[in-house]
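**Student:** Build me a model:
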Amino acid sequence: MYRSLFPRDLFAEMDRLTRDMQQAFELTPAIRGFARGGYPALNVGSTPTAVEIYAFAPGIDPAQVEVNLDRGVLTIAGERRATTPEGDAKTTLHVNERFTGRFRRVISLPDDIDANGVTADYRDGVLHVSVKRRESAQPRRIEVQ
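**Tutor:** Here you go, the predicted model:
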């Protein structure tokens, strides 16, 4: 076993190890929720008339994104191409934190959605998918006689 040149704090190491274990097993929620690390990041919410999904995917060509709805399961899939210069022998990439490659996110939707009422719009790096609820599932006020 080797010795470090810098003294280490045993409690700091235990704290780091605990954080790493929690992240690996996702025992605690993070700011992005339990599904950390998914791309693109999602916000999913609902209103009385629709389910709203926002996928944050800047730099994606909208033609490369597929949105499918099958039996109450919404799938967002696509590909983000690399934008780094490749093939140039003079260029050295030191850090590359931007996700590139194929992605796929799957969202289970409630039973009261209308499969014919789905719209998808991509603007300013945000994909907004709106899934309408069936008219029969809409809340309505019943007048008392």
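**Student:** make it CA atoms for all contacts and neighbour counts henceforth
**Tutor:** Fine.
**Student:** hang on, F56 packs against A41?
**Tutor:** Yes: taking C-alpha atoms under 8 Å as the definition, F56 is a contact partner of A41 at 5.4 Å.
**Student:** out of these two, which sits in the busier spot?
**Tutor:** F56 (18 against 15; other C-alpha atoms under 10 Å).
**Student:** quick one: A63 is in a helix?
**Tutor:** Yes: the assignment for A63 is a helix, going by DSSP: H, G, I helix; E, B strand; the rest coil.
**Student:** Proceed likewise with the subsequent sequence, for comparison:
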Amino acid sequence: MLYRSFFPRDLYADMDRLQREMQQALDLSPNIRGLARGFPALNIGGTAKSVEIYAFAPGIDPASLEVQIEKGVLTVAGERKDDEMAEKAAVHINERYAGRFRRVVALPDDVDANACEAQYRDGVLHISIPRSESAQPRRIAIH
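**Tutor:** Here you go, the predicted model:
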């Protein structure tokens, strides 16, 4: 049975937790989310008309987020402030990410970076980048 102590009393439980965390950090096996891991978690998809990116970043002030596109690369950066709990009590488990973060996504060549839109609502940053008019599917009339 896997054992995890909430208080640092059991050396074996701490070593087991450390081993699992190191394995997760070094594990680069492909999964459904791809090879990259980080904060914020990203969902990236596309339609015929746009590329849609969702960054799941709850508890972040939207003013501290930076979204930038340069040379076909989208960068999402910001900072999540640390909880005040550490000042009030001894912390035994802290699984919430705090600190500066940066995620970088290479964009396809057919997007119109000048028409990019970003919205932050309920902890989710939604970035929509339309594809250029020349890349839009169109019906060709047959004569």
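**Student:** Now the TM-score, please.
**Tutor:** After superposition, the two chains reach a TM-score (TM-score structural alignment, normalised by the length of structure 2) of 0.79; 124 aligned residues with a C-alpha RMSD of 2.1 Å.
**Student:** picking that back up, overlap of the contact sets of F56 and A41 of structure 1?
**Tutor:** Counting by C-alpha atoms under 8 Å, 6 or more residues apart in numbering, F56 of structure 1 and A41 have no contacts in common.
**Student:** any idea which helix is longest in structure 2?
**Tutor:** Across structure 2, the helix with the greatest residue count (assigned by DSSP state H) is helix 11-26.
**Student:** Could you point out the helix or strand that follows it?
**Tutor:** Using DSSP states H and E, the next helix or strand after helix 11-26 of structure 2 towards the C-terminus is strand 41-46.
**Student:** who's in contact with that following strand?
**Tutor:** Residues outside strand 41-46 of structure 2 that contact it (C-alpha under 8 Å, 6+ apart) are 51-57.
**Student:** Pick out the residue closest to the middle of structure 1.
**Tutor:** Most central in structure 1 under C-alpha atoms, centre = their mean is A41, positioned 2.7 Å from the mean C-alpha point.
**Student:** all strands for structure 1, in order.
**Tutor:** 41-46, 50-56, 65-70, 73-80, 101-108, 113-123, 126-133 (DSSP state E).
**Student:** In contact with Q136 of structure 2, which residues?
**Tutor:** 48-49.
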